[in-house]
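Q: here is the input, now give the coordinates:
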Amino acid sequence: MTVPPTSLDTPLAGGVALFNAGAHFAAHEAWEDRWRVATDPEERRLLQGLIQVAAAHHKLRVQGKPESAARLLARGLAKLDACAADAGGLQLAEFRDATRAWFAAESPQERCGAAAVVSAVMPSPNHQSGAHQSLSGPRRPPTASSRSLRAIQ
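A: Predicted coordinates for the structure are as follows:
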């Protein structure tokens, strides 16, 4: 069974709106409420991945725990990597890539030294041994809109 596309009245869409507004913990809670009762394995995987990514943002930004954030992010992205690029009617592939780029590009000072932890536990699924992705230009996170979850138009 495929995860149904988002609509404005679903817990998935409600969590997306909260996440995009920067309310990562509230998004986590909204998705977790649905995850607890969901029975479809694909829907549960998508929700659990989103929950873990939201929790990683909260751990990093609010609690200042970069190592915990990196571990949660790695687990969440692994689950999202196992989902279709358009799971739940979301532009999930773009979100995964932007999330990886943002966490990799954020300065080590802002992450309290988590750069090594993040790169160690969160390789890109396209990562090949010995090959490293680099960002051209100054190291800065992508714009907020590129880290947003968006519904497929």
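Q: okay, CA-based contacts and neighbour counts for the rest of this
A: Will do.
Q: hang on, residue 67 packs against residue 116?
A: No. The criterion here is C-alpha atoms under 8 Å, and residue 67 misses it with residue 116 at 9.4 Å.
Q: now do the strands in this structure.
A: Counting by DSSP state E, the chain has no strands at all.
Q: for comparison, sequence B:
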Amino acid sequence: MTWAATCRRLLAAVGALVAVVLMVGTTATRTAASWSDGATFAAQASSGTWATVGGDSCEVLNIYTGQVVGTCTVDGVTFMGPWENGTRFSVAISGFQPANDVVARVSVDLSNYSDDWNWATGFAQMDSAQNVEWAAPVVTFTTYPNGFSPFSGTYIQGS
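A: As a prediction, this is how the structure comes out:
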């Protein structure tokens, strides 16, 4: 085989490869990333007490093993009205007997109690609890051992 024949075969193979790449590139399904932003609400929260609507959870955990050893009930959320740093609220639970070896892990969907807050920009913090997680509009927290209900928190209105 001559050098010219080898070059022709190599050139033909490269050309075939380029043709396949172009064909795949033009026939492949295109995808596009999309983003959808959730609805937002903005208004001033007012004081008051609301009954449980649903979506809340409460379980009793052994502090040494982390295992669920019982259940409890979220009785409701009470709002104390606005103050300079936000709106104070408290979460009342029942069915939890505080002790040195147990805590309660509580999740409260605050949108069940108020639709006046801007969930997209605000956040909640718990002042009398630990391990606080905020996934708007749900606040999840763990009580301290021997922590008694109600548990206080603050909703900070974002801008």
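Q: got a TM-score for the two of them?
A: With the length set by TM-score structural alignment, normalised by the length of the first structure, the two chains reach a TM-score of 0.28; 67 aligned residues with a C-alpha RMSD of 4.3 Å.
Q: of residue 67 and residue 116 of the first structure, who's got more company?
A: Using other C-alpha atoms under 10 Å as the criterion, residue 67 of the first structure and residue 116 rank with residue 67 on top: 21 against 13.
Q: so what does the helix or strand harbouring residue 80 of the second structure touch, helix or strand wise?
A: In this assignment (DSSP states H and E), residue 80 of the second structure forms part of strand 73-83. If you count contacts as 3 or more C-alpha pairs under 8 Å, 6 or more residues apart in numbering; DSSP states H and E, strand 73-83 of the second structure packs onto strand 48-51, strand 57-62, strand 86-94.
Q: minimum distance to residue 74 of the second structure: which of those has it?
A: Among these, strand 86-94 comes nearest to residue 74 of the second structure, with 4.4 Å by C-alpha to C-alpha.
Q: what segments of the first structure are helices?
A: For the first structure, the helices defined by DSSP state H cover 11-20, 24-37, 41-61, 66-81, 92-105, 115-121.
Q: same question, the second structure
A: Under DSSP H, the second structure gives helices at 3-27.
Q: please name the nearest non-neighbouring residue to residue 89 of the second structure.
A: residue 79 (4.3 Å; C-alpha to C-alpha, 6 or more residues apart in numbering).
Q: could you measure from the one you found over to residue 154 of the second structure?
A: Per C-alpha to C-alpha, to the nearest Å, residue 79 of the second structure is found 9 Å from residue 154 of the second structure.
Q: repeat that for residue 13 of the second structure.
A: Taking C-alpha to C-alpha, one finds residue 13 of the second structure at 69 Å from residue 154 of the second structure.
Q: more neighbours: these two, which one.
A: Legend: neighbour count by other C-alpha under 10 Å for residue 13 of the second structure and residue 154, higher for residue 154 (20 against 12).
Q: report the separation between that one and residue 76 of the second structure.
A: Per C-alpha to C-alpha, residue 154 of the second structure is found 15 Å from residue 76 of the second structure.
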